[in-house]
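Trainee: here's a sequence, model it:
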Amino acid sequence: MTDVPFTLSALADLGTLARDLPRFDDRAAEAARARQNSLSKPPGSLGRLEELAVFMAGWQGTERLKIARAQALVFAGNHGVCAQGVNPFPQEVTAQMVANFEAGGAAINQLCRANGADLQVIALDLETPTGDITTGPALDEAACLTVFNRGAAAVDPHADVVILGEMGIGNSTIAAALAAAIFGGEVRDWVGPGTGSDGEGLARKIAAIERALARHADLRGNAPAQLAALGGREQAAICGAVLAARMARIPVLLDGFICTAAAAALYGTDPDYLAHCRVGHVSAEPGHRRLLDALGQTPVLDFDMRLGEGSGAALALGILRSALACHNGMATFGEAGVSGG
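Mentor: Presented below is the predicted three-dimensional model:
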């Protein structure tokens, strides 16, 4: 682990950087698995709690696990594609919700408080929406790198887990565009109501994404370039935070469809970029299950949530803490004086 902030100097570097990433510690994971099998319970009886403990061991590099600091980062941005009528709410809502986060009045504030996470909200040039992806790129490379590195710099290298979320009117359209660009398929299969689009609104979203994909078709297979052309500031910042956490060997809990679609730009470059990530919940936004299948991810929770803000990931932190409590606190069969262990 290092205190030196990670900085990306060119999007093309993501293609080779994956070779030098910190790796999962198989020895620590095996020690954690052996402990799980010695605890006073039938092996495997705690289900995914056991898997989460082993996952944490592999990234923390120790059999005995801790979450002394959970850091929650919510990135907020505005999107030029809103000019296409894809959003039922005005873009002013993004700044208004950021103010609500800062005042402690949003769902994410309550969930972070309840589950022991330190929340930081980072507004990314809200007064200047990105470019309209139907007529040009959302961001040029320099702008994308700027917010990528802001996301990376926000990660506390001493955190034990990082929770990622977002806020941005119009960003469900951006998420569907990124998912369709990276994984293909029919655009309509990736598009959902977001904050409440009706049938006409859904049609506008689909049409806008189809025009954007056609305009940027030359970027097919180049996920970093697709992140800049089709993404947004909060999407790039999420990718930066994911990569900085990996450099510091910090496990990450991703939130719902929009957050996962942002991180998918890293997966599209090299699947190993997301090896230290788990998805906190499966969103009710219809494209999320399809995206999780493409990423090979099983969500921690399925609570029919679609709020964003990092809310599902913050809720999943409570499950992660429970997994570690059982792993660290349970007695072994020998310690408990129970026969059969």
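Trainee: can we go C-alpha only for contacts and neighbour counts from here?
Mentor: Noted.
Trainee: tell me what the one helix or strand Gly165 maps to is packed against?
Mentor: Using DSSP states H and E, Gly165 maps to strand 161-167. Secondary-structure packing of strand 161-167 (3 or more Cα pairs under 8 Å, 6 or more residues apart in numbering; DSSP states H and E): strand 70-76, helix 92-103, helix 233-247, strand 252-254, helix 257-269, helix 311-329.
Trainee: could you point out which element follows that strand?
Mentor: In N-to-C order, the element after strand 161-167 by DSSP H and E is helix 171-183.
Trainee: okay, angle between that next one and helix 257-269 too, please.
Mentor: Here the directions of helix 171-183 and helix 257-269 differ by 20 degrees (axes from the mean of the first three to the mean of the last three Cα atoms, to 10 degrees).
Trainee: which strands or helices does helix 171-183 pack on?
Mentor: Partner elements for helix 171-183 (3+ Cα pairs under 8 Å, 6+ apart): helix 199-215, helix 223-230, helix 257-269, helix 287-295.
Trainee: another sequence for comparison is provided below:
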Amino acid sequence: MTHSEAPAARPPAAPRRPTRSSAPAPAEPSALLTPEEAQRIAQTAQAVIAEIATVIEGKREVAELAVMVLLAGGHLLIEDVPGTGKTMLAKALAGALGTDRARIQFTPDLLPADVTGGSVLMPGSGELEFRPGAVFTQILLADEITRASAKTQSALLEAMEERQVSVDGATYPLPEPFMVVATANPVEMEGTYRLPEAQRDRFLARTSMGYPAASAEARMVAAQAGPPPRGERELVDALRARTDPAEIAAQVRAVRRIHAAPALVEYVVRLAAATREHPQCALGASPRASVHLVRAAKARAAMSGKQYVRPEDVQSVIGPVWRHRLHPAPGAIARGIDADAILADVLAQVPVD
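Mentor: Presented below is the predicted three-dimensional model:
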């Protein structure tokens, strides 16, 4: 049920009973980000975005969001109708980053072990040996995630939150960087399992691709349908890696050192409280949502070459980061009030200072 697209070999089998097999993370400097580091992150981000744009026509803002989520150390949920480039975006992101990638096609008969891996009885020794699943990669495409059962969906929870997998009492670390790009079709509901709110909350951002502009669609059709035919595989294989996994992992850690003033953190907390108290909102932003918003704002600031977060960085990313976490009240839905309207009202009501 799993299909890996990366040419790289699987990670080596872990010892039979490791206690805590993950190596200690490298110590992060306590100093704030230097101007040189900020510029380096911005240059890398723009190079990756430009490379993705060579195969994703007319959707630069979606490519920017994907890179922002990666730098923030989060995961991305893409909900849209078929054929709009959701899968292509995940493949292009991995190609431009130079990372390993794997794809899991979620189906009703997919099992948790197909995602995480499991212990296999070795015929020679009679001992159990762990065989890693498709989750042991760097960019994981969880295609049509809502088509698998809740039990299988939950196999990703620990991986997304803690960057590790626990099987038979042993813990195995995931490679760095690690990002889940999940796709879902919001139109066809037959044969699907609704994504639990606990798992939706683990996605740092949610977006949709949308239909391209007519000119961009014409270029895409000409590139993929003209002679000689160039399908998705050929287009992705032609991408140039603009960075490497080690550099990206270091930049993800560096983004955490961008300065977020106490007053800005308080601003985010007030925004979260305002969503919980909003009369048109049945379920507001969680504490995890506040953490994710600050991380996303730091990544957005880094992509602009800044060493600190400003309120406009928070305001520019609050939509994709909080939109999928808010639930309008039934009466609000009947009046056509959605999460975006609630967020616009909250931003207007909560002062920056």
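Trainee: fetch the TM-score of the aligned pair.
Mentor: Remark: TM-score between the superposed chains equals 0.30 [TM-score structural alignment, normalised by the length of structure 1]; 171 aligned residues with a Cα RMSD of 6.6 Å.
Trainee: ok so, going back, which one, of the helices and strands packed on strand 161-167 of structure 1, ends up nearest to Thr16 of structure 1?
Mentor: Evaluated over these, closeness to Thr16 of structure 1 peaks at helix 257-269, with 9.3 Å, by Cα to Cα.
Trainee: check which helices and strands that closest one sits against.
Mentor: Applying 3+ Cα pairs under 8 Å, 6+ apart, one finds that helix 257-269 of structure 1 makes contact with helix 14-17, strand 161-167, helix 171-183, helix 223-230, helix 233-247, helix 287-295.
Trainee: quick one, which of those gets closest to Gly329 of structure 1.
Mentor: Closest approach to Gly329 of structure 1 among those (Cα to Cα): strand 161-167, 19.5 Å.
Trainee: any idea which element Lys151 of structure 2 lies in?
Mentor: Per DSSP H and E, Lys151 of structure 2 falls inside helix 150-153.
Trainee: three-state assignment of the residue nearest to Ser166 of structure 2 when sequence neighbours are not counted?
Mentor: Spatial nearest neighbour of Ser166 of structure 2, chain neighbours left out: Tyr172 (6.3 Å); criterion: Cα to Cα, 6 or more residues apart in numbering. At Tyr172 of structure 2 the chain is in strand, as set by DSSP: H, G, I helix; E, B strand; the rest coil.
Trainee: Tyr172 of structure 2: neighbouring residues, count only.
Mentor: A count of neighbours around Tyr172 of structure 2, defined by other Cα atoms under 10 Å, yields 24.
Trainee: Ala184 of structure 2: how many residues sit nearby?
Mentor: The tally of other residues near Ala184 of structure 2 (other Cα under 10 Å) stands at 23.
Trainee: quick check: it touching Ile78?
Mentor: Yes - using Cα atoms under 8 Å as the test, Ala184 of structure 2 is close enough to Ile78 to be in contact (6.3 Å).
Trainee: any idea how far Phe333 of structure 1 is from Val242 of structure 1?
Mentor: As judged by Cα to Cα, to the nearest Å, Phe333 of structure 1 and Val242 of structure 1 stand 38 Å apart.
Trainee: who's more crowded, the two?
Mentor: Neighbour tally, Phe333 of structure 1 and Val242, criterion other Cα under 10 Å: the higher count belongs to Val242, 30 against 16.
Trainee: give the closest residue to Val67 of structure 2 in space, chain neighbours not counted.
Mentor: Using Cα to Cα, 6+ apart and skipping residues adjacent in sequence, the residue nearest Val67 of structure 2 is Ala45, 6.7 Å away.
Trainee: neighbours of that neighbour, how many?
Mentor: Ala45 of structure 2 has 26 neighbours, counted by other Cα under 10 Å.
Trainee: hang on, the earlier thing: tell me how far the residue nearest to Ser166 of structure 2 lies from Val268 of structure 2.
Mentor: 34 Å.
Trainee: check Glu162 of structure 2 too.
Mentor: Distance of Glu162 of structure 2 to Val268 of structure 2, given as Cα to Cα: 24 Å.
Trainee: again with Trp322 of structure 2
Mentor: Distance, Trp322 of structure 2 to Val268 of structure 2, by Cα to Cα: 11 Å.
Trainee: which neighbours do the two share?
Mentor: Each of Leu293 lies in contact with both Trp322 of structure 2 and Val268 under the rule Cα atoms under 8 Å, 6 or more residues apart in numbering.
Trainee: between the two, point out the one with more neighbours.
Mentor: Taking other Cα under 10 Å, Trp322 of structure 2 and Val268 do not tie; Trp322 has more neighbours (26 against 23).
Trainee: gap between the more buried one and Val69 of structure 2?
Mentor: In this structure, Trp322 of structure 2 and Val69 of structure 2 are 13 Å apart, going by Cα to Cα.
Trainee: which residues do those two both contact?
Mentor: By Cα under 8 Å, 6+ apart, the residues touching both Trp322 of structure 2 and Val69 are Ala205.
Trainee: which residues touch Ser311 of structure 1?
Mentor: Going by Cα under 8 Å, 6+ apart, the list of residues near Ser311 of structure 1 reads 107-108, 111, 165, 255.
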